[in-house]
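Q: The sequence isn't on hand, but the structure is:
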């Protein structure tokens, strides 16, 4: 098969996007959602695979800044809108796009590529490791009670139109970004994603609602949610679907959680894509009735091993030599010596030092944000310790005191 892989032209976006929609089932998106993603598409960073005049493959790469351990925001390509036409399976279309895309990202000088996967089994062979998990919950608010911290009653809550308080909510989000690995510093336009509210995506629930938390006249938190009224033989059985909740301190977050628990005529609170160390877990009276579930979230790929490992800091002093396997991006292959601590790091190639740990770039991606332990990967046979003590040293150094979390998809 002869195909042409090239950057997307603006005039081709509609046919390119239609192919993407068809690959995901063919159900048209609401006009407001389609228009937003048209505006967010970066044409020179988006690829199309063409078979004659037909688009048979799509892939994009948003320009992102990703928080890493230590608080730095590091350039990362947000891989997105990946699809292959069902007529062109098993013909190398996806591999050709991944090859071109990673070559481009490396040439752009971006040390990381990240994605969320519709099918997690696909991306490991291209060097992506699962770097963050997300927590989903379905809480029986008729039986679960909250124990809130001091100061919660001092927080004032008020309803507000989501668009009218968008700037204040974004200011809260921006203040939180440096404090947690895996968060994205939102570039202009991305704030609109959280306000998308097409009627046919509500599943019978209300339009998007917003409540802000204030202290001394300053917005210190917010939540966005929908309410779905339902009735059964025993009376009300409504539910709350959480879209977002952010707060600058424990009292602000607790005030918002308490509000969501107490909404009239509801008995269930559903939340998804929350951090695995969610503070709510320590406030509830009965964790079993929260029906907690974990799911993969951000998949991480080190495009430039040296630059990526230098970009973050480390919980404890570390001096370790990695033997890295990376067949898809051979410029990463070989031995890298990492030295670093909480103040900074240096990672350089070495031909003289013996390797301490052997692993593939996929395992480095999984451990990179501090939420996956190198030691746990070693128990699965994914990391080999070549110098006694090196595994414990590196595992402690790579860890993060706060769990990495991707707050929204892309």
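A: Yes, it's here. Keep in mind that this is a model prediction, so the values were computed, not measured. Residues are numbered from 1 along each chain as shown.
Q: Please count neighbours and contacts with C-alpha atoms only from this point.
A: Fine.
Q: Can you show me the strands along the stretch 51-200 of the chain?
A: For the stretch 51-200 of the chain, the strands defined by DSSP state E, counting those that start in this stretch cover 54-67, 73-84, 112-115, 129-130, 133-140, 156-159.
Q: hmm, who's touching the longest helix seen in the chain?
A: Ordering each helix of the chain by length in residues (DSSP state H) puts helix 93-107 first. For helix 93-107, the surrounding residues in contact (CA atoms under 8 Å, 6 or more residues apart in numbering) are 5, 47, 49, 56-59, 77, 83-84, 111, 113, 126, 303-304, 328-329.
Q: which other helices and strands contact the helix or strand hosting residue 377?
A: For residue 377, the element it lies in under DSSP states H and E is helix 374-379. Helix 374-379 sits against helix 361-367, strand 383-385, helix 390-398, with contacts defined as 3 or more CA pairs under 8 Å, 6 or more residues apart in numbering; DSSP states H and E.
Q: Residue 221 versus the closest residue in space to residue 305 that isn't next to it in sequence, what's the distance?
A: Once flanking residues are discounted, residue 305 sits nearest to residue 332: 6.0 Å by CA to CA, 6 or more residues apart in numbering. Between residue 332 and residue 221 the computed distance is 42 Å (CA to CA, to the nearest Å).
Q: These two - which one has more neighbours?
A: residue 221 (28 against 21; other CA atoms under 10 Å).
Q: does that one count as helix, strand or coil?
A: strand (DSSP: H, G, I helix; E, B strand; the rest coil).
Q: what residues are up against the closest residue to it other than its chain neighbours?
A: In space, and not counting its chain neighbours, residue 221 is closest to residue 247: 3.9 Å by CA to CA, 6+ apart. Contact analysis of residue 247 by CA under 8 Å, 6+ apart lists 172, 213, 220, 221, 222, 253.
Q: try it against this one:
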């Protein structure tokens, strides 16, 4: 029996991908499979082969992710990770994570690595921390009123039955929004097709996906993609639901017009949303927040591959000059003391021999990096240690790291 962890050859992709689908017990349509094949970066795709058969899979996507300050930072997107049930608890996952991070470091182009997790507990041991959260809600639109911003009445809404036919204008809106919120990904060509995949098995009884465009003076200034799931009570009372896929807008008026449209769809007294920003403004437009059925979930997990380059790639909300004592048990090259000096205009982060002000692991750095988690909160949880409290470094760094806008991952990968 021989095993070989190596790059996947184009001729092997079908068997490799079939093993991934088997691990998640989820079939795909030919259309879904074709999109996945087109997006796969074969030179960044690994398989563990045993006697010629794939038994584990892992891949990377080449992303550019918005960080605080608006820069688009190259980020390795960890994806398509699976291990056959016959090969678990043998260190297979660890070996793939090791190979990926070594390869990313050797290339030297991506200071960050990120992933979404089917089981969040798995990846903390590899240094990934929870960097974004997402909001889910089930709004009773029959009893919740919506007050929209001024100018919404001047926005023209146009319904499109085939969302794929307007991908170009929707992607143009999305691209303009990306720099405004940490965590958002600049979509490379081809990714737009994934946004409108609509296999019947995932509809759960809903009608096909639709798109509504918000327009002003001949320009598209927003869009929402959604489906309607019909439903009736025993007494023929409408119990349908609007299922929101995604919504982006360039200004407050377009945003308000789109939400008002979703609230007013006939025969659907429920609006269900999944994976929205935790600071989504609609929460301040509704009349009764208790009837919005909200809760949060984990989103993006992040780790610095190169601590110095990562911390220097973003800006900071307030001046900060602090020495971090970083522990990284999986990527030892990050372990040591790093001095971060930054402000709203830029930052420098270099190794230093000066004593540490704050001691933490690379996982904590990943959690606070996009500005959605407070260093002070992690300190109160016992995960960040302030070595010299008299200097006030914890408060200084906590204020500097926070983002004005909550970080958010708009879609999985």
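A: Nice, I can see it. All figures in this text were calculated on a predicted structure; none of them were measured in a lab.
Q: if we can go back for a sec, out of the contacts of residue 247 of the first structure, who has the most neighbours?
A: Ranked by the number of neighbours (other CA under 10 Å), the contacts of residue 247 of the first structure place residue 222 first, at 31 neighbours.
Q: Would you confirm that residue 76 of the first structure contacts residue 108?
A: No: judged on CA atoms under 8 Å, residue 76 of the first structure makes no contact with residue 108 at a distance of 10.3 Å.
Q: Same drill for the two, tell me which one is more crowded.
A: More neighbours surround residue 76 than the other of residue 76 of the first structure and residue 108, with 27 against 11 (other CA under 10 Å).
Q: That one -> the second structure?
A: In the second structure, residue 76 of the first structure lines up with residue 75, judged by TM-score structural alignment.
Q: Just want to check the distance between that match and residue 88 of the second structure.
A: In terms of CA to CA, residue 75 of the second structure sits 28 Å off from residue 88 of the second structure.
Q: one step back: using PyMOL, make a named selection holding only the buried ones among the contacts of helix 93-107 of the first structure.
A: Per 16 or more other CA atoms under 10 Å, the buried members of the contacts of helix 93-107 of the first structure correspond to this PyMOL selection:
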select buried, resi 5+47+49+56+57+58+59+77+83+84+111+113+126+303+304+328+329
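Q: Show me the helices in the stretch 101-250 of the second structure, by range?
A: For the stretch 101-250 of the second structure, helices defined by DSSP state H, counting those that start in this stretch occupy the ranges 167-177, 191-194.
Q: These into CSV, with extra columns for distance to residue 378 of the second structure?
A: As requested, the helices of the stretch 101-250 of the second structure are exported to CSV (distance: least, CA to CA, whole Å):
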stretch, distance to residue 378 of the second structure
helix 167-177, 30
helix 191-194, 35
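Q: Would you tell me which of these gets closest to residue 21 of the second structure?
A: helix 191-194 (16.8 Å; CA to CA).
Q: Mean distance between that closest one and the first structure after superposition?
A: After superposition onto the first structure, helix 191-194 of the second structure sits on average 0.7 Å from its aligned residues (mean CA distance after the TM-score superposition for the first structure).
Q: What helices and strands are in contact with that helix?
A: Judged by 3+ CA pairs under 8 Å, 6+ apart, the packing partners of helix 191-194 of the second structure are helix 30-39, helix 167-177.
Q: Please identify the deepest-packed of those helices.
A: Of all those, helix 167-177 has the most neighbours on average by mean count of other CA atoms under 10 Å, namely a mean of 17.
Q: which other residues reach that helix?
A: Contacts of helix 167-177 of the second structure (CA under 8 Å, 6+ apart): 186, 187, 192, 193, 220, 221, 222, 223, 248, 249, 250.
Q: Out of those, which comes closest to residue 351 of the second structure?
A: Comparing these against residue 351 of the second structure with CA to CA picks out residue 186 as the nearest, at 30.6 Å.
Q: so what's the closest one up against?
A: The contact partners of residue 186 of the second structure, by CA under 8 Å, 6+ apart, come to 63, 64, 65, 66, 72, 175, 178.
Q: One more pass at 7 Å, please.
A: 63, 64, 65, 175, 178 (CA atoms under 7 Å, 6 or more residues apart in numbering).
Q: Over to residue 318 of the first structure?
A: Neighbouring residues of residue 318 of the first structure by CA under 7 Å, 6+ apart: 339, 340, 341, 393, 394, 397.
Q: And for the last one, the neighbour number?
A: Other residues near residue 397 of the first structure come to 22 when the count uses other CA under 10 Å.
Q: Show me what it lines up with in the second structure.
A: Residue 397 of the first structure maps onto residue 400 in the second structure, by TM-score structural alignment.
Q: So that match is in contact with residue 311, correct?
A: No: using CA atoms under 7 Å, residue 400 of the second structure is not in contact with residue 311; the gap is 11.8 Å.
Q: which residue lines up with the residue nearest to residue 221 of the first structure in the second structure?
A: Alignment note: residue 247 of the first structure maps to residue 249 in the second structure; criterion TM-score structural alignment.
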